[in-house]
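Novice: The following comprises the amino acid sequence and a computationally predicted model.
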Amino acid sequence: MSAKARLAELDITLPSVATPLAAYVPAVRTGNLVYTSGQLPLEAGEPTHSGKVGAEVSAEEGKVAARTCALNGLAAIDALVGLDSVVRVVKVVGFVASAPGFTGQPGVINGASELLGQVFGAAGAHARSAVGVTSLPLDAPVEVELIVEVD
């Protein structure tokens, strides 16, 4: 099943590509790889959550925000090469703005990883990093980058 068909089956609509906040593009293709810029949890250009996970944002809210980041990454890929050209998800890098002592970054980034598995099935299995950081742009709790292989 194509990724677009799977999204429809899951009743998920890709958002518009998020407008870059600075001097970069949402995604770049080199050879058979597409790299997305870091995607924030934005809907219609507005943050869905703000603050640090483990303080103002719960781990579950962070997981929802990570899913939103992944959806924005898929939108950037779709706009560049078409989502159905994705052969597999190669790597996900997730940054979690963490309150002192918060160590649940992997569970938060599961929001992105689980979505990719739902959309791409076995081809959505990927390498991953989940990193705790002090702060992120726009006081976002999460930022996610995707690397995918395309045909």
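Specialist: Right, received. Where do you want to start?

Novice: Could you use CA atoms for every contact and neighbour count after this?
Specialist: Will do.

Novice: ok now whatever helix or strand residue 130 lives in, how far from the chain's centre?
Specialist: Following DSSP states H and E, one finds residue 130 within strand 127-133. Relative to its chain's centre, strand 127-133 lies at 12 Å (Cα atoms, centre = their mean, to the nearest Å).

Novice: Not counting its neighbours along the chain, what's nearest the residue nearest the centre of the chain?
Specialist: Nearest to the geometric centre of the chain sits residue 70, at 2.3 Å (Cα atoms, centre = their mean). Once flanking residues are discounted, residue 70 sits nearest to residue 112: 5.2 Å by Cα to Cα, 6 or more residues apart in numbering.

Novice: Could I get the contacting residues of the one you found?
Specialist: Residues near residue 112 by Cα atoms under 8 Å, 6 or more residues apart in numbering: 63, 66, 67, 68, 69, 70, 144.

Novice: this is the comparison structure:
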Amino acid sequence: MGDVYARLAELGITIPPVVPPVAAYVPAVRTGSHVYVSGQLPMVDGALAATGLVGAEVAPERAKELARTCAINVLAAVEALAGLGSVVRVVKIVGFVASAPGFTGQPGVVNGASELFGEVFGEAGQHARSAVGVSALPLNAPVEVEAILELS
């Protein structure tokens, strides 16, 4: 996998501070060799980068970018808890897409997160995944991503 911090620098990605929870939970929990990351919204500098339903107020291409932001926030939660250097592999992600009626492009939206993990971790970033359409997400976010990662 190489040095994850060097790879992040090559990609021009700065890991932000962990996003504070918006309710009664913690951003990530480690048990044994796994870390479970709570659903991360597309927060940038303490605010949602966009709001609304994908396929209505938010274009699918923009939602894919927002899923990438969610994935960066997943990395921030892992960094704060255990350090990204301890990641062995991304095991599974679940992407939730707030979908307008009739929108069925959830897999393409969640690719924004999947592709980010592949860019950062290479083969170790390949993961199992679910992409789920929902009627609404917290704070009217268009997308949310949660993850399970294996640590050394």
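Specialist: Received, thanks. Computed from a predicted model, the values in this text were never measured in an experiment.

Novice: any idea which helix or strand carries the residue nearest to residue 70 of structure 1?
Specialist: Using DSSP H and E, residue 112 of structure 1 falls within helix 105-120.

Novice: by how many degrees do that helix and strand 127-133 diverge?
Specialist: Calculated by axes from the mean of the first three to the mean of the last three Cα atoms, to 10 degrees, helix 105-120 of structure 1 forms an angle of 140 degrees with strand 127-133.

Novice: what about helix 105-120 of structure 1, how far off from structure 2?
Specialist: For helix 105-120 of structure 1, the mean deviation from structure 2 after alignment is 0.2 Å (mean Cα distance after the TM-score superposition for structure 1).

Novice: Which of the contacts of residue 112 of structure 1 are conserved in structure 2?
Specialist: Retained in structure 2: 63, 66, 67, 68, 69, 70, 144, out of those (criterion both residues aligned by TM-score structural alignment, their matches' Cα atoms under 8 Å).

Novice: Check what contacts the strand holding residue 130 of structure 1 and list those residues.
Specialist: For strand 127-133 of structure 1, contacts defined as Cα under 8 Å, 6+ apart pick out 90-98, 103, 105-106, 109.

Novice: which helices and strands does the next helix or strand after that strand pack with?
Specialist: Proceeding N to C from strand 127-133 of structure 1, the next assigned helix or strand is strand 142-150, under DSSP H and E. Contact analysis of strand 142-150 of structure 1 by 3 or more Cα pairs under 8 Å, 6 or more residues apart in numbering; DSSP states H and E lists strand 33-36, helix 59-81, strand 86-97 as its packing neighbours.
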